[in-house]
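**Q** Next one to model:
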Amino acid sequence: MKNRTNEKTAWIVTGASGHLGNVLVRKLLKQKEQVTGLLLPGEKPPVKGMRTVYGNLCEKESLRPLFSSGEKTVVIHCAGCVSISSYDGLKLWNTNVLGTRNLVELAEEYGAAKFIYVSSVHAIPEREGGAQITEIRNFNEDLVVGDYAKTKAVATRYVLREAASGFPACIVQPSGLLGPYDMGAGQMTRMLRLFLKRLLPAAVEGGYDFADVRDVADGILACCERGEAGESYILSGCYYSIKRVSAWDIRPGAKRRRCGIW
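**A** A predicted model of the protein is given here:
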């Protein structure tokens, strides 16, 4: 966020050790910004130069050290729980819904200048026949499938409700993330590594929209500067079939491709 005065902006990034979070931290530090990252106890800072706060979204008071009175603060809320298991409903609710509420309440208390909530395209109902989706204004958990999607829809609706009351918040909704610095080796990265190592000789039908995590991070930073309060923005890439992804490496005679820093 560009500053028209000499006032320094304090950046808060939750989920700073996650794939998207640590890419954002790297970009902000490269711009010489002052960054505070939220990590869970026991997690290692992803990069030097970041002020670290250890806490848990479910414990509101553990989040208070993220904030300082009198500072111009921008909050990017990346942290969340991702799961397709039918046994993680309570954990998903506590982290994605109650945790988001805890952070928003503190951001309101300390007068944050901007709050970016990283939601998900899964909070948007799918259209018949796989038709292309677009941004929506009304989020209804009853129209999406799975506890993860439902909790993201509820949390998104809550943030937008606060924005309607004057809270300077907007929403970004990324699709599947691929790219470097996935230190935790998320599901997408693990799948790609298995393909590249030829450990998955078969591919299933279907596919997904993948976006480069660096592009998504740039989109979020642009949203910090130009995003309008109460709006949501899809940050997507291109649709790739699983077969196409697998063909990058498992075609007969194909050379193995290195993942580099992925």
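**Q** Going by C-alpha atoms from here, please, whenever you check contacts or count neighbours.
**A** Will do.
**Q** Straight-line length of stretch 194-203, end to end?
**A** Stretch 194-203 has an end-to-end distance of 11 Å (criterion: C-alpha to C-alpha, to the nearest Å).
**Q** Please name every helix or strand in contact with the longest helix belonging to the chain.
**A** Assignment by DSSP state H gives helix 147-164 as the longest helix of the chain. Secondary-structure packing of helix 147-164 (3 or more C-alpha pairs under 8 Å, 6 or more residues apart in numbering; DSSP states H and E): helix 89-92, helix 99-109, strand 169-174.
**Q** Following up with a second sequence; could you model it the same way so I can compare the two?
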Amino acid sequence: MNVCLVTGANGHLGGNVVRALIAQGETVRAGMRDIQNVDNFFRLNCQVVYTEMQDIDAMRKALEGVDILYHVAAVFKHWAKDPITEIVQPNVKGTEIVLKAAAEANVKKVVYVSSVAAVGHDGNYLDENSWNTLSNNAYYNSKIKSEQKAWELAKKYNLWMVSVLPSAMIGPHANRLTDTMQFIETIRTNKLLIDPHFFFNFVDVRDVAKGVVAATTKGSSGSRYILANNNSSSLTEIYNAAQSTGINLKAPARLPKWVIYFIALCAELAAKVTGKPAELIRSQVALFYGIRQEYEITKARNELGYEPRSPSEALRDVFEYLNGRESKL
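**A** Okay, here's the model as predicted:
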């Protein structure tokens, strides 16, 4: 039995990793910034601890006696008034602080949660050898730079470390809706007004959590593992999944790229005035319009025993989860 610290435990993936570790019999510390927001953890056999990836002292305290660190916490948003100071710098600096504290605590293993954002996508099947070189989107830029910094520090501190790279995670136990989950919720509630012609690679968060946990026992230090599905989903496929759960929806019309780009520009300008996050930004249009997110996941399958449910099954499950979640609110 290991003592495990999960940062970002009240996030979507973090909460599912906590559950997967508890099911495996590990001693779990659920690390989070808001230790008052622990309703989801009352019935779980874990210790809630304060973690703040910008605070070295908080991380040192949380890591005392820890065997395995699962660094899940990260800023996950695409829009900000100041993307560099609100998204990029916190993720990169947080990586530096957390791994420094982990090295000082002599943890045995580190599982660093990156993202397929650091791999990129171009319509071809990309594997772990691919590194994204595009940086016009702040979130993508932050994940590229953060993972690169993590590998630099793992070498410097001689840490046993693997990185895992999830795609667009959907599924249960969402303390709050991530941008990905909010997109699905917008579809479920029939509020998506246009087809942005985006292709997302959806994966069930529970399958990702299992892959994250398996990485500590089956992974090889120094390795990257893509935790995604092979294929991405079109809006039509998302709507088909929703309709299979009994939701009556009609897919919106697809618009040309230049129109979507103009809508994104207007959304950004409005966000600057109102301070409310833009629901669509130009860098997302540039990244996603008409480009499939396809990944080669053979390495994770062979080494970690990773077997994700299909995108259609994951989508059906998330629509059913959101239907049930609404009834409890």
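**Q** picking up where we left off before, closest to Thr134 of structure 1 out of the helices and strands packed on helix 147-164 of structure 1?
**A** With distances scored as C-alpha to C-alpha, the stretch of these nearest to Thr134 of structure 1 is strand 169-174 (10.4 Å).
**Q** In structure 2, what stretch matches the closest one?
**A** Mapping strand 169-174 of structure 1 onto structure 2 (TM-score structural alignment) gives residues 161-166.
**Q** buried ones in the matching stretch?
**A** Neighbour-count burial for stretch 161-166 of structure 2, with 16 or more other C-alpha atoms under 10 Å as criterion, is recorded at 161-166.
**Q** Can I get the residues you listed in a markdown table including distance to Ala80 of structure 2?
**A** Shown next, in a markdown table, are the buried residues of stretch 161-166 of structure 2 (distance: C-alpha to C-alpha, whole Å):
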| residue | distance to Ala80 of structure 2 |
| --- | --- |
| Met161 | 31 |
| Val162 | 30 |
| Ser163 | 26 |
| Val164 | 26 |
| Leu165 | 23 |
| Pro166 | 23 |
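**Q** Go through those and say which is closest to Ala62 of structure 2.
**A** Lowest distance from Ala62 of structure 2 to the buried residues of stretch 161-166 of structure 2 (C-alpha to C-alpha) belongs to Met161, with 18.8 Å.
**Q** That closest one contacts Gly222, doesn't it?
**A** Yes - when contacts are counted by C-alpha atoms under 8 Å, Met161 of structure 2 is listed as touching Gly222 (5.9 Å).
**Q** just to revisit the earlier point, go through the helices and strands packed on helix 147-164 of structure 1 and pick out the most buried.
**A** Of all these, strand 169-174 has the most neighbours on average by mean count of other C-alpha atoms under 10 Å, namely a mean of 25.
**Q** After superposing, tell me the mean distance of it to structure 2.
**A** Strand 169-174 of structure 1, aligned to structure 2 and superposed, deviates on average by 0.6 Å (mean C-alpha distance after the TM-score superposition for structure 1).
**Q** Determine the angle, from 0 to 180 degrees, between that strand and helix 99-109.
**A** Computed by axes from the mean of the first three to the mean of the last three C-alpha atoms, to 10 degrees, the angle separating strand 169-174 of structure 1 from helix 99-109 equals 140 degrees.
**Q** Which other helices and strands does the helix or strand following strand 169-174 of structure 1 contact?
**A** Going down the chain from strand 169-174 of structure 1, the next helix or strand is strand 176-178, by DSSP states H and E. Contact partners of strand 176-178 of structure 1 among helices and strands, from 3+ C-alpha pairs under 8 Å, 6+ apart: helix 187-196, strand 207-212.
**Q** Rebuild these as a markdown table, extending it with distance to Thr73 of structure 1 and mean neighbour count.
**A** Output for those, formatted as a markdown table (distance: least, C-alpha to C-alpha, whole Å; neighbours: other C-alpha atoms under 10 Å):
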| stretch | distance to Thr73 of structure 1 | mean neighbour count |
| --- | --- | --- |
| helix 187-196 | 32 | 17 |
| strand 207-212 | 27 | 16 |
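**Q** closest to Lys91 of structure 1 out of those?
**A** Taking C-alpha to C-alpha, helix 187-196 is the member of these nearest to Lys91 of structure 1, at 18.6 Å.
**Q** so the closest one corresponds to what in structure 2?
**A** Under TM-score structural alignment, the match for helix 187-196 of structure 1 in structure 2 covers residues 179-188.
**Q** those helices in structure 1, which residues are they?
**A** 19-30, 60-63, 89-92, 99-109, 147-164, 187-196, 213-226, 242-250.
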